[in-house]
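Colleague: Just need the structure, nothing else, for what follows:
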Amino acid sequence: MQKLFISLLLLVSLFSFGQTKIKGQVIDFDTTIPLAFADVLYQGKIHKTDWEGKFELAITEFEKPIIIKHKGYYDKFAYAKKDGSFLLIKATTNINDTKSILYTDNKVNKIVKQVIDNREKNNPEEALKSFEYKNYEYLYVTANPDSISSKIDTIQKRKLFGGIKTKLDSSNYKFKKLVSKQHIYQTEKVNQIQFNKKGNKETILGTRMAGFEKPIYEYLGLKLVSYSVYENPFEILENPLQNPISNYGRLLYNYNIIDTVSIEGRKTYRIYFQPKKLRANRLRGLLYIDAESFAVAKAYYRIYGVVNINATYTFDYLPEHTIWFPKKRVFKVRKGTNTEDLKLLGGTIKFNASAEQKIGNNASDHTELIIESKVHDVSINKDFVIDNRFVKIDIPETSLNKKESFWKTYTKDTIDKRKLNTYVSIDSLSVAEKIESRLILGRKIINGYIPISYFDLDLRSLIKYNGYEGFRLGLGFVTNEKLSENYKIGAYGAYGFKDGEFKYGITPSYLLNKKTETWISGSYSDDVHEIAETYFVTDPKRFKIYDPRPINITTFYNSRSSSVFLESKILPKTDAYFGLHHNQIQPLFDYTYLLEGESFTKYTITTAQLALQWNPFSSFMQTPKGLLEYKKRHPKFSFQISQSIPGAVDNDFTFTKVDFKTYYELPYLSGQKSSVLFQAGIVVGDSPLTHLYSIAPNSINRDAILKRVTFAGKNSFETMYYNEFFSDRFISLHLKHTFNRINLGYHIDPEFSIATRFAIGAIDNPENHIGLPFKSLEKGFIESGIEANKIFKGIGLTAYYRYGPNQLLRFDDNISIKISYHLDLGF
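Modeller: Presented below is the predicted three-dimensional model:
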């Protein structure tokens, strides 16, 4: 018996030494997307790659080929290496295979249809009357130190005056040393999720971010991946994707049953899905479908592209409710096939460019962003009331300073020695580099201010230029929260070197309600304004390093304005404004307004104004600092009505002015985006030219094209001359599509856009406006063009062409070439 055992042992040993196990992966040659479930033939036996394109083989004869077969690709022959190294096989698309599109067989097609048809029964948000649970979420940026080489490399650089300089590069070594002790960055939160048939809400119970005493509230509203696998569109990195378990998704994806497995004692079908166009960078993954209820019991999602994204969803089966309820999510982002540096979370995670479209050896290439979230304390079909349903996220002050004992309740099963070191290290780094104060400074700069002690200096007041004032130098400020959180005073002064006049204004304000951000303000100013300008008082006042349109405008009017106004966010998803304005107006150009036999060269207008900006699709959070729109969704709607007050002090005219605007922007996961801007306005009654519409022209009336080259505007008509058209009613439409940036080398990487703009309008009694000749827009105005923005250091070029009823006789008069500039502040 003992001899038999020894003989068998020797036989097994000889067999084992006669073969070498190798691992490999099959990918698309051009896109590097793995080929899932491809046939791997070796010595007459067929093996399959897994859904990541990976396989494992026992090699006995190295001279025998490994043959890869996959629909739509040429057969690929490869040979294993005797050292057993990893085998990466790149398959080439068969361009002659006209039948390369994959189709779903009837069996799996019926299963997927059942999943879609039973979605209402299986989606907790539709099947349950109510539920609430606590969710622990941990985001960290890290790298596996074992995957990073500790070798100190040498770099050769050419000296300024010739010769070669050799330097030691220890970045990989230092990076490996860092990530061996700690993560690169991390943040945690515990939130309570509540849902009933009247709405849903998230309440932050605790939050902490490495390096910050108070959290970045915008991050707490960041949705990097959908909470539910049933959502459509399915969101990844805040970009919408067609869900594979939706009716339209069935047209985009191919499905394949791999096998059946048991999860929590229930039979599930394991179904792989991928785009019907194999080389598309759409979603692909594995769905585990309950064979009885057709619910999703587990799901894996992948996207291969600029970044490689993995998302994993696991569920608990609740037999008393016959439903699969979310248990855990894991979301990972790593570098993909990008040809320029990629930054996520404001540069917290950065991937260096890779022209070879493959994972390189640079330390940052091994960096990944990971989000892990786990569900606790589930309660189902209990009665509760959700307050302020339009506020989707509530962040009470008590959530900001939780003790360590609070966190241990939710992380008691987690063992991560690097985690604690990260908080200590990042917090000390934050103190040293004042990261938090720099972030606050960045937010201020975005809105046009630099904080100096108790005051915020207004950057928008420092220097301007227009055709009437020439260079305008000024100084403006507003008091900040260091002085008081309940009141503020804003003021400015400016001097125009061409007109030789001083302008000024002052605005004191008092906070009536912190929660709704209700302010009451008074204001007095003596300043100049562009004629016929459409200005929505509820528009965000973001900082622009320059405003290109006024540079060549010469037709302004002086206004001495006194006003009192109220601003509030008391209405759900709405910025509201109401004000009373008294304006003494003096046109600063040759102009007379005739009305019922009387001539007006200067006049007084007193108006009441109501303005609303409604963002019905946006999401809002309540923070200790006030209400914040953290998810800006489109369309947005702006409405404004101004009514002159008959009988008011010195009011010369009676009219009603109504303005409307809506904007829609659709981003794509590829980075491209489309946008639509629709605007309309009407003035009913007697109104001078200063208060009508010119619809944002942006071209100088000069003969040669090159003499008309100025700066392009954002939503202006580039081929329409200043003061060419005026209307008392109009509609306009702006359509634009922006493509991905193209890397042409030498740091030249333009971002191309195509755009079309249309406007039509009319004016009653144009003969009443004397001194400034103009035309009516009743025949309409059309222009189209192409923009090459951000060619180099933010500078670009645009070209537009005017056509249609108001096309000019000379061909070159219809052409506009402009310089564009886009400033990236990096915040």
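Colleague: CA only for contacts and neighbour counts going forward, please
Modeller: OK.
Colleague: ok, residue 517 touching residue 574?
Modeller: No: taking contacts as Cα atoms under 8 Å, residue 517 lies outside contact range of residue 574: 11.6 Å.
Colleague: Would you map the helices across the stretch 101-250 of the chain?
Modeller: Along the stretch 101-250 of the chain, counting by DSSP state H, counting those that start in this stretch, helices occupy 106-117, 119-122, 124-127, 171-181, 217-220, 249-252.
Colleague: OK, contacts around the nearest residue to residue 207 once chain neighbours are set aside?
Modeller: Nearest residue to residue 207, sequence neighbours excluded (Cα to Cα, 6 or more residues apart in numbering): residue 189, at 4.2 Å. Going by Cα atoms under 8 Å, 6 or more residues apart in numbering, residue 189 touches 136-138, 204-208.
Colleague: related to what we said a few turns ago, which of the helices of the stretch 101-250 of the chain sits closest to residue 691?
Modeller: Shortest separation from residue 691 across the helices of the stretch 101-250 of the chain is recorded for helix 217-220, at 38.6 Å, computed as Cα to Cα.
Colleague: Tell me which residues are up against the closest one.
Modeller: By Cα under 8 Å, 6+ apart, the residues outside helix 217-220 that reach it are 623, 630.
Colleague: Please provide the structure for the following sequence as well, for comparison with the first:
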Amino acid sequence: MIVSFIEFDRRFSLTISLVAAFCISAISIAQTKVGGVVYDTDGVTVPFANVVFPNSSEGTITNDDGRFYLQSDNSYDAIEVSFIGYKTKLVKLESQVTLDFEITLESDEAQLDAVVVYSGKTSKKTNPALDILRKIWENRRKNGLSQFDQYQYEKYEKLEFDLNTIDSTMINSRLFEGMEFIFNYADTSSTSGKTYLPIFINEALSTVYGDNKLNKEKDVLKANKNSGFSNNQTLIALVKDLYTDIDIYDRHIKFFDKSFVSPIGRAGIDSYNYVLRDTAAIDGVRSFNIVYYPRRKGELTFKGDFWVADSTFAIKEINLQATKSANVNWVKDIYLEQEYQVLNDSLFLITRDYFQSDFAFNKKEEGKGVYGKRTTLYDQYQFDIKKPDDFYRRRVNDYDPETYNRSEQYWDENRLEKLNKDEKQIYTMLDTLRQNKKFNRIYNIGSILSSGYYEVNNFDIGPVFSIFGFNDVEGLRLRGGGRTYFGPNDPWRIEGYLAYGFRDDQVKYGLSGKYLLDKRSRLTIQAGNRRDIEQLAASLTNTDDVLGRSLASSALISTGNNGRLSSINLSTVSLSFEPLYNLEFRLGGSYRTIKSANPDFFSLNYLDDSGVEKSQVNQSEVGLTMTYTPGRKTSNYGVDRSIINPFQYPILYANYTRGLEDVLNSDFNYDKFQIYYEHPLQIGGFGRLRARVEAGKTFGEVPLALLNVVPGNQTLFNIAGSFNTMNFYEFVTDEYVTLHLDHNFNGRLFSRIPGLRDLDLRELIGFKAVYGSISADNVAINRSNIDYLAPEDIYYEYSFGIGNIFRILRIDASFRGNYNDLPDARNFAITGSFGFSF
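Modeller: Below you'll find the model as predicted:
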């Protein structure tokens, strides 16, 4: 088994009792532990060198810095260190635990002359390892589940999170005062040598069904259990989403929203060096052993080795470890092992999948972090058992409380792998910890930061991130609100807020209530009312959300004057349902009044049918919307749900609105159609593109307040769907088409530039365009102080940006492509955004 190494913390110091416990653990669990650094004669570290116990299949490869860690349940008295172009060195072990080796390899000129193709970068032409790799590609479809029309199997998944690099400083920290007992449960990692403390464990049992003819798969959860957070479905779903299933045969493997080049896929030949190291019998099958490591630093690649059968060219065993220089935030190490079972000469099926990641704020060896570990076992494969076509249809509500409350006897009888003593103790420790008042305080702080709400009995106060705002009408704006909250699956909820502007000396509010009438179809009724100040020109696709906070209306910092705000009084009622999973229809009605919130600066005036100039719009509407979000993952099954994978799924939105004249003193008849489609695309190793196309048309005479104003952006923040160099109300349309493209290269270019690659910056480019027109009738009734201008010559802008600054900041420079001669035109704009991402 190939494992990674991270230098053992030399400041490591525990109490006498813990040292004794670890000594017993070292004897009973791992007989031999070695670690250190490999150098050449010039004192330069040697990455990707082989370190093995002699006459065994147990070994590892040094990391980017030449470091290694190797552990075995057996006793050994030596290790063997080798690398192409160097003399193999046998190092005697004077102790069963030695973690500070400094090993120097001498150059082997004869070997370099004989095997020149394997020194440094390996050849792409005369390399036997690549001949084997090509055979793997040719035989891919002949291996595994793809041989059958249908398949099913049992799956057991165990997820665990652990604090790592436990030392005396952490133990004596005031943070853990009153919780010191938890360190009695500390252990040592078999892959890194770090001391760790388990903080979360989750187990899941399921049956997986698949149909290759229909290209469908269904995972039926039978049981789920975790330590202390059994009812937190969002936490469980978030953890599971971090560790998606992978196919090593794909060109790219997705981890943490990043596409790593697979060493088995066809793209690997340009990103890896391959060396044929050995042949041996694995489970009675003669197999080749191939070592691989990156050709360049800074790219999303792995290092490790794999065993491949010499007849079917199916992978038998593989391990992958992300290189330390890979541009991934908050993750110091990624390590993966997969094992496959031979059922006959041509059929290999995965039986075990182990994945470990080391989450940390920095990648220094001594840096503390959190291990995330997933072990997945597969068993009881069955084939060609056909299911009805509707069997694979995703149900809107498949929540079964019994699934999360299985008995201990059920788990003992159905686990595919029994828990060891340490894992059983995790449940004991964490269940005890949940009763600790200090721990619950820390947990509540984390909950506030993640949800934005502070819980008080059955009421949540918040969201805390919307407290402060500023605009030219209200000046400094304070907002506070809350919602009812009895649990994540509440069938009803009431929410509201109050806001106050110190400049206009006015109180605003919003109030909304909703009730889930039917869980299966998610039939929901909702109503609300809002009186507030709003920037109407912030979005083309308007919604009737009475509680939303518009950044365009209340950003703390903006460019130019953002006083073109409107005062609205909006009342809504709607009925929504989901006939299919992630397909929602909503039928609703609304009544609103709209007038200028700043009449000395901004006018919404228009002529009515009798030629009288009016300053306020009174409007009744009914509308039908459809939202389709394939691939969206949610948790909870009450009236509100949490989205697990935001920005990672496509969205199709369509809306029809009918304006009703004379209903509740309404002013206008009109019909409005709007549609947009947004799609994130992972373009192999070239990063992620997010594309959005939007179009709409309004039929009938309507004033400025009801037209489609192209959304400008006068804030210093990136606002989705808006144009960064455009001012509010600069372009007005009653029909339009827009295109938004935003591409993140994820550091692919900067990683090849010395001096920049170590900063882990990411390159960003963008392009936005809009075409629109406006009818003569709509121009004729305009009496506002806005001169209507439609972008009939396509308006466009483009941008260049740098992301991942300090791991959280993105800055974009946007350039206006045309219409530069307009009054107050902004030819250039700087915008930014904050966010946590991998």
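Colleague: Work out the TM-score between the chains.
Modeller: Between these two chains, after superposing, the TM-score reads 0.73 (TM-score structural alignment, normalised by the length of the first structure); 728 aligned residues with a Cα RMSD of 5.1 Å.
Colleague: re the thing from before, from the contacts of residue 189 of the first structure, pick the one nearest residue 108 of the first structure.
Modeller: Closest approach between the contacts of residue 189 of the first structure and residue 108 of the first structure, by Cα to Cα: residue 137, at 34.7 Å.
Colleague: Map the closest one across to the second structure for me.
Modeller: Aligned counterpart of residue 137 of the first structure in the second structure: residue 157 (TM-score structural alignment).
Colleague: repeat for residue 660 of the first structure
Modeller: Aligned counterpart of residue 660 of the first structure in the second structure: residue 675 (TM-score structural alignment).
Colleague: Does the closest residue to residue 733 of the first structure other than its chain neighbours fall in a helix, a strand, or a coil region?
Modeller: The shortest distance from residue 733 of the first structure to any non-neighbouring residue, by Cα to Cα, 6+ apart, is to residue 678 (4.7 Å). Secondary structure, DSSP: H, G, I helix; E, B strand; the rest coil: residue 678 of the first structure is strand.
Colleague: Quick check: residue 678 of the first structure touching residue 638?
Modeller: No: judged on Cα under 8 Å, residue 678 of the first structure makes no contact with residue 638 at a distance of 10.5 Å.
Colleague: State the distance from the most centrally placed residue in the first structure to residue 816 of the first structure.
Modeller: Per Cα atoms, centre = their mean, the C-alpha nearest to the average position across the first structure is that of residue 238, at 6.6 Å. Separation of residue 238 of the first structure from residue 816 of the first structure (Cα to Cα, to the nearest Å): 36 Å.
Colleague: now do residue 618 of the first structure
Modeller: According to Cα to Cα, residue 618 of the first structure and residue 816 of the first structure sit 36 Å apart.
Colleague: next one: residue 611 of the first structure
Modeller: Going from residue 611 of the first structure to residue 816 of the first structure by Cα to Cα gives 34 Å.
Colleague: ok, those two, which is more surrounded?
Modeller: Between residue 611 of the first structure and residue 816, residue 816 has the larger neighbour count (other Cα atoms under 10 Å), namely 26 against 23.
Colleague: just checking, that one is part of a helix?
Modeller: No: read with three-state DSSP, residue 816 of the first structure is strand and lies in no helix.
Colleague: Hmm, it is touching residue 720, no?
Modeller: No: using Cα under 8 Å, residue 816 of the first structure is not in contact with residue 720, being 9.0 Å away.
Colleague: joint contacts of those two?
Modeller: Joint contacts of residue 816 of the first structure and residue 720 (Cα under 8 Å, 6+ apart) are residue 699.
Colleague: Go ahead and confirm the match of residue 660 of the first structure touches residue 694.
Modeller: Yes: between residue 675 of the second structure and residue 694 there is a contact under Cα under 8 Å: 5.8 Å.
Colleague: Do a quick rundown of the helices in the stretch 701-838 of the second structure.
Modeller: Under DSSP H, counting those that start in this stretch, the stretch 701-838 of the second structure gives helices at 776-780.
Colleague: Do you have the strands of it handy? List them.
Modeller: For the stretch 701-838 of the second structure, the strands defined by DSSP state E, counting those that start in this stretch occupy 708-709, 732-733, 735-744, 762-773, 795-805, 809-816, 828-834.
Colleague: Let's have the ones you listed in CSV, adding distance to residue 309 of the second structure.
Modeller: Shown next, in CSV, are the strands of the stretch 701-838 of the second structure (distance: least, Cα to Cα, whole Å):
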stretch, distance to residue 309 of the second structure
strand 708-709, 63
strand 732-733, 64
strand 735-744, 39
strand 762-773, 40
strand 795-805, 42
strand 809-816, 47
strand 828-834, 48
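Colleague: Figure out which of those strands is closest to residue 50 of the second structure.
Modeller: Closest of the strands of the stretch 701-838 of the second structure to residue 50 of the second structure is strand 762-773, at 32.6 Å (criterion: Cα to Cα).
Colleague: same for that closest one, what does it pack against?
Modeller: For strand 762-773 of the second structure, the packing partners by 3 or more Cα pairs under 8 Å, 6 or more residues apart in numbering; DSSP states H and E come out as strand 732-733, strand 735-744, strand 795-805.
Colleague: List the contacts of the match of residue 137 of the first structure.
Modeller: Contacts here follow Cα under 8 Å, 6+ apart; on that basis residue 157 of the second structure touches 203-205, 374-377.
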